[in-house]
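K.L.:
here are the coordinates; sequence isn't available:
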């Protein structure tokens, strides 16, 4: 148990449990037959179904679909819309599959009557539409405005007929839709035109009423304009009024200043302001009189008559001057009052003119507003009239480029489906994928022992040897058998694993029947005997003994006879063709001796056999079937567990190990049996190297057959001079 525990420690803790690429390849090789069967079934089924399928034909009509643009330029530039519009094309896809188009196709081709029996329509147009919608496949040619309509049918002529009819109906529906929309638009425009006629008449009546109410007179030179005062005349009147006011204020100021002057200054200032010839003359006379008076008054006395006369002359002149000054001042005052009256009159007249002008302007504004409304209504009416004329002309322009069939549909030469090559290729791909998937799924569900890692991880026990598939008895195959090397490896590992040299009683057990334990114990005993050890092989599978058949010996006397005391040990042990190998068959098992292996006689037999032989090997029954195997595992020194590759679940192997340990047996390791080296390359280095170690690989054997192909039906004597092959490990 120590060796197994020490060996299991690193294996149990290894993190490398993930699948490698080679593990996937191993699974595919192991399940190759399943993958091939699934692949063949799927491909075969696909081929048969493809052959049975009724051929379907496809006809294609191609159309260049544009927006509604006339063959010549329209009178309305705003409707000339160019450029590729993907949304427009996608919209036409839906229109092509609409009931508006397809119902017309159904009616024209009488598809309800033609398909009634075939598709069981029950004279239903909607069901015919549902069938037809499944038969058409509109597509757009990339980066173009061309639409392909693919129609599928069992009848090649019918497919072409339906495709061409869809194109025809679609083109007619586009024309009908355009004319219907234009007619509806013209009807609305004519209604609007009648309405605008009424608006114009109302506006005219309003203008005439304003002219009448306001008493407006239109000028002849510019009809529609109201006669008003000339702006220059008004400005001249205003300018003249301003000048009058300025002159009046200047005269008023000068007159007021003159009134403030004394008399002597007034006469001089007055003569300057308003020159007067008489006043000037009197002033000159006064100046001369005063000069004369001054010059003569020095010589004349006041009593002189001349003196008195000059005084009187001066006084008279001054009186005349004073009278003239008063007259002039009065004249100035009168002139000032006249200017004031004139200014007042002119101001009043100007205000009246302004008032009249404002009234005329207000009348003009009202008239202009009414006139503008009349003009607006007339322009609107004219616009509607022009629009109607343009639409009527545009309606008559043909749209042959809106929908143009570039390629008409023709009956197909060969069916579009089924596509034999494509279907079989897809079937092959699906079959391969399904086969591989099923293989991996079964591998996932398979809990049996598949790898050495499974054994070491589940059982915590080392793998002593890996035995290839289709191994027979080495006594039949000979010393040069390619299978012998695997058992030499097993012998070497057994010798190195046992720590006690006296532990020479070895039992070989298995969890279930048919795992190869009998072949393993026979060949292991043969290898030990070939290496000079004295070996006793005991067939302790009392219920289903088989070793005597492989050795060609009798089973009339054996272990049961010895344990029951009927015969001595020498009488029941038989020799084989190999000198160092003796055989003890099971013997007949009476019904009264079912528990004989658990008797004291069995224990004594084991001791006696160990004393007489170098090694004693026991072939035990399946450990999960009867209790004999656990009895032998507890009585023997060592136990080897044989597990057949991919046969029983891992839980059976785990339970077998637990039962051996439970009875005190020492499990030294596991033999992984029946490995298919051809399909599982991961075991090549365990038992494949020795296949190429035969020095006479190209020479025939003694029996005329290549090495490894010995006739298993005839016993072969051991080759005494055979070359010694060293163990691999």
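P.N.:
Thanks, I have it. The structure displayed is predicted, hence computed values, not measured ones. Numbering: from 1, shown residues only.
K.L.:
Going by C-alpha atoms from here, please, whenever you check contacts or count neighbours.
P.N.:
Will do.
K.L.:
quick check, residue 213 in a helix?
P.N.:
Yes: assessed with DSSP: H, G, I helix; E, B strand; the rest coil, residue 213 lies in a helix.
K.L.:
this is the other structure I want to compare:
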């Protein structure tokens, strides 16, 4: 039978379901936890003790010098995000570690090759940045605390020596580069000086240069140059005056006064400041509520008027003065132009030669200045080479560790416990996911579409050997009642008890049900139709030599094979001699007649059968009787197998009345605790038996003469 809702997903587990899985699988969880925990303990025990020695250093980037065409620029790695990661790799690089090994001859101490020593040394060194700082921690963990300190100090010394060597190398490289550029500039200066002297001779200029690089020029070229310079300065002054006069003409009133007062050498700045201060005072007096006729207001107004007239008068004078100066300068410009123009064509040619001389002189001076700068920089670099590098500062030197830092017993055991618990819970839920067996009443009803008639707890024994007062008997009373009310036809009183596989408690369930029905006043017949491995006779210590097979194969009467048990109303038909063809004997007319006969004689007929998935006997019996009851052991067979059990019964025309969920561990499954918690509470406390209709009967006297009670047998003891 397939799931009635194949497209519907599994119902999500709630918190109580998770707890139920943990309770059901606590053995797996505990075993996994112990294995992982003990493994962590053993590993911790066998791990060698290690001591830690660490140093704390501050590292700064090395500056790299590059000389451009005019000035030296300093560039290089800054304190970027990758800087510390780079230093971590440099510290554990082969070059630095090899230097450390050489410092303390570590390969000789360990009696290993250079490569092996490098590998082991790298494995015991750890570098990290101290949180929130620019400091680097270099730590070494080793089994010998004295050697750990020596190794840590060697690594730090090697790292410091390496950085100093790189910085010194960089400085030397910079000096060499500057020397090359300086020599090139000296050659260039010499070349330009020779060119300048040649031009001076051709022009007729005497060029004299002192020791400091200063120069003195004598000759006509110098006078022409001076005239041209003066002409340029006068023209520039003319342009400035023209601009000022243009501004004066475009401004009016207050703007004009302010502009003129800002001009240098006008003497109006103080008067203008007094004028503006008086205006602000007047505004303040008016704002305070004084009227226009108030003496102070009128005095300030007169003062402002006089100051304004004074400023306007001065402004007019400044304008006239600037205009006069402009006229004079224009005259000077015209005169100087006429002087320059009067030199004629020869003078123009000579001026060009002088201009050529001036250009050569400027180029020579520029080259000379750059050469002097380079000489100064070379001297500075050579002086800095004598200063010790300052790219690394050691704040903490390595010291011997007082106690071992590894293994951390508490941490390892704690992690072992946590990991073991997580693995255990994970394995438990994984096994629960893989487990497709029946776990609840809902599983039975969902997949088999039949009711659960009873839930039988784990370790329920044979009731008639326990005196009949066991609280476990209540489960079978519930089973008896549910069978009574689930029969659609009151005449359907023959029931075969089947199971999917061996060991599901089918025989014990049938014996206990027969006993409870007999106690309830039903005349009950048990037929052991398991002709493969019969077992019912062992519950009553009855001989199994004559029984069902003898009746089916001979002319024996029914009375010859039905035996009275020590229990009132309970009768038993043994299996008899085991035949070669069990299915053939059961699938016969005489078997059908037997079932019809005993149905007339007894109130209830219970037929035991072999596992239905193992042999065909159970299917034959299911077709002969009225009803079939399936016994399912809790958490044993997969759901698909149980669906095949039901399908096997229905394929031969049998009718499944319901399922008995057997061997349920009610202590671990809380949902069944509620279901079975009333067994003890409502169990009979006297010698009376509760009937389905509410009446009571006395316990049979024969029960007193039954064999002494034996130890309860687990339902799993049934072979079939």
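P.N.:
Now that the structure is in, tell me what you want to look at. Bear in mind the structure is a predicted one, so any value in this text is a computation, not a measurement.
K.L.:
what's the helix or strand hosting residue 422 of the second structure packed up against?
P.N.:
Applying DSSP states H and E as the criterion places residue 422 of the second structure in helix 409-434. When contacts are defined as 3 or more CA pairs under 8 Å, 6 or more residues apart in numbering; DSSP states H and E, helix 409-434 of the second structure packs onto helix 15-24, helix 26-46.
K.L.:
deepest of the ones you listed, which one?
P.N.:
Neighbour counts (mean count of other CA atoms under 10 Å) averaged over each of those peak at helix 26-46, with a mean of 17.
K.L.:
looking at the first structure, where would I find the counterpart of that one?
P.N.:
Mapping helix 26-46 of the second structure onto the first structure (TM-score structural alignment) gives residues 32-52.
K.L.:
how far is that stretch from where the chain is centred?
P.N.:
Centroid separation for stretch 32-52 of the first structure versus its chain: 35 Å, with CA atoms, centre = their mean, to the nearest Å.
K.L.:
Likewise for stretch 385-395 of the second structure?
P.N.:
How far stretch 385-395 of the second structure lies from its chain's middle: 42 Å, per CA atoms, centre = their mean.
K.L.:
secondary structure class for the corresponding residue of the first structure for residue 641 of the second structure?
P.N.:
Using TM-score structural alignment as the criterion, residue 641 of the second structure maps onto residue 652 of the first structure. The three-state assignment at residue 652 of the first structure reads helix, by three-state DSSP.
K.L.:
any idea what sits nearest residue 652 of the first structure, other than its immediate chain neighbours?
P.N.:
Excluding the flanking residues, the one nearest residue 652 of the first structure by CA to CA, 6 or more residues apart in numbering is residue 511, at 6.0 Å.
K.L.:
how much space is there between the one you found and residue 635 of the first structure?
P.N.:
From residue 511 of the first structure across to residue 635 of the first structure, the span is 18 Å (CA to CA, to the nearest Å).
K.L.:
between those two, who's got more neighbours?
P.N.:
For residue 511 of the first structure versus residue 635, neighbours defined as other CA atoms under 10 Å are more numerous around residue 511 (27 against 23).
K.L.:
who's in contact with the more buried one?
P.N.:
By CA atoms under 8 Å, 6 or more residues apart in numbering, residue 511 of the first structure lies in contact with 622-624, 641-643, 652-653, 655-656.
K.L.:
one more time with 7 Å
P.N.:
Listed by CA atoms under 7 Å, 6 or more residues apart in numbering, the contact partners of residue 511 of the first structure are 622-624, 652-653, 656.
K.L.:
Alignment lookup: it to the second structure.
P.N.:
By TM-score structural alignment, residue 511 of the first structure lines up with residue 500 in the second structure.
K.L.:
So residue 586 of the first structure: helix, strand or coil?
P.N.:
Per three-state DSSP, the local secondary structure of residue 586 of the first structure is coil.
K.L.:
which residue in the second structure lines up with it?
P.N.:
Here residue 586 of the first structure is matched to residue 575 in the second structure, going by TM-score structural alignment.
K.L.:
Helices of the stretch 251-400 of the second structure, start to end?
P.N.:
For the stretch 251-400 of the second structure, applying DSSP state H, counting those that start in this stretch gives helices covering 253-262, 269-287, 295-341, 344-385.
K.L.:
just the stretch 51-200 of the second structure next, same as before
P.N.:
Assigned helices in the stretch 51-200 of the second structure, in chain order: 81-91, 94-104, 106-110, 114-124, 145-203 (criterion: DSSP H, counting those that start in this stretch).
K.L.:
repeat for the stretch 451-600 of the first structure
P.N.:
452-459, 474-477, 484-497, 517-530, 547-551, 559-563, 569-572, 600-612.
K.L.:
and of the ones you listed, who's closest to residue 260 of the first structure?
P.N.:
helix 452-459 (145.5 Å; CA to CA).
K.L.:
all helices for the stretch 601-729 of the first structure, in order.
P.N.:
Applying DSSP H, counting those that start in this stretch to the stretch 601-729 of the first structure gives helices spanning 628-635, 650-662, 684-687.
K.L.:
now those as TSV including distance to residue 532 of the first structure?
P.N.:
Output for the helices of the stretch 601-729 of the first structure, formatted as TSV (distance: least, CA to CA, whole Å):
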stretch	distance to residue 532 of the first structure
helix 628-635	25
helix 650-662	30
helix 684-687	23
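K.L.:
Among these, show me which one is buried the most.
P.N.:
Buried most deeply of the helices of the stretch 601-729 of the first structure, by mean count of other CA under 10 Å, is helix 628-635, with a mean of 25.
K.L.:
ok, so what distance separates the nearest residue to residue 32 of the second structure once chain neighbours are set aside from residue 28 of the second structure?
P.N.:
Distances taken as CA to CA, 6+ apart place residue 424 nearest to residue 32 of the second structure, at 5.0 Å, with adjacent residues excluded. Note on residue 424 of the second structure: its distance to residue 28 of the second structure, by CA to CA, is 6 Å.
K.L.:
Repeat that for residue 429 of the second structure.
P.N.:
10 Å.
K.L.:
now residue 389 of the second structure
P.N.:
Plainly put, residue 389 of the second structure is 64 Å away from residue 28 of the second structure if you go by CA to CA.
K.L.:
Residue 358 of the first structure is nearest to which of the helices of the stretch 451-600 of the first structure?
P.N.:
Each of those has some distance to residue 358 of the first structure by CA to CA; the shortest is helix 452-459, at 118.0 Å.
K.L.:
The closest one aligns to what range in the second structure?
P.N.:
Matched against the second structure by TM-score structural alignment, helix 452-459 of the first structure falls on residues 441-448.
K.L.:
Go through that stretch and flag the buried ones.
P.N.:
Neighbour-count burial for stretch 441-448 of the second structure flags 441, 444, 447-448 (criterion: 16 or more other CA atoms under 10 Å).
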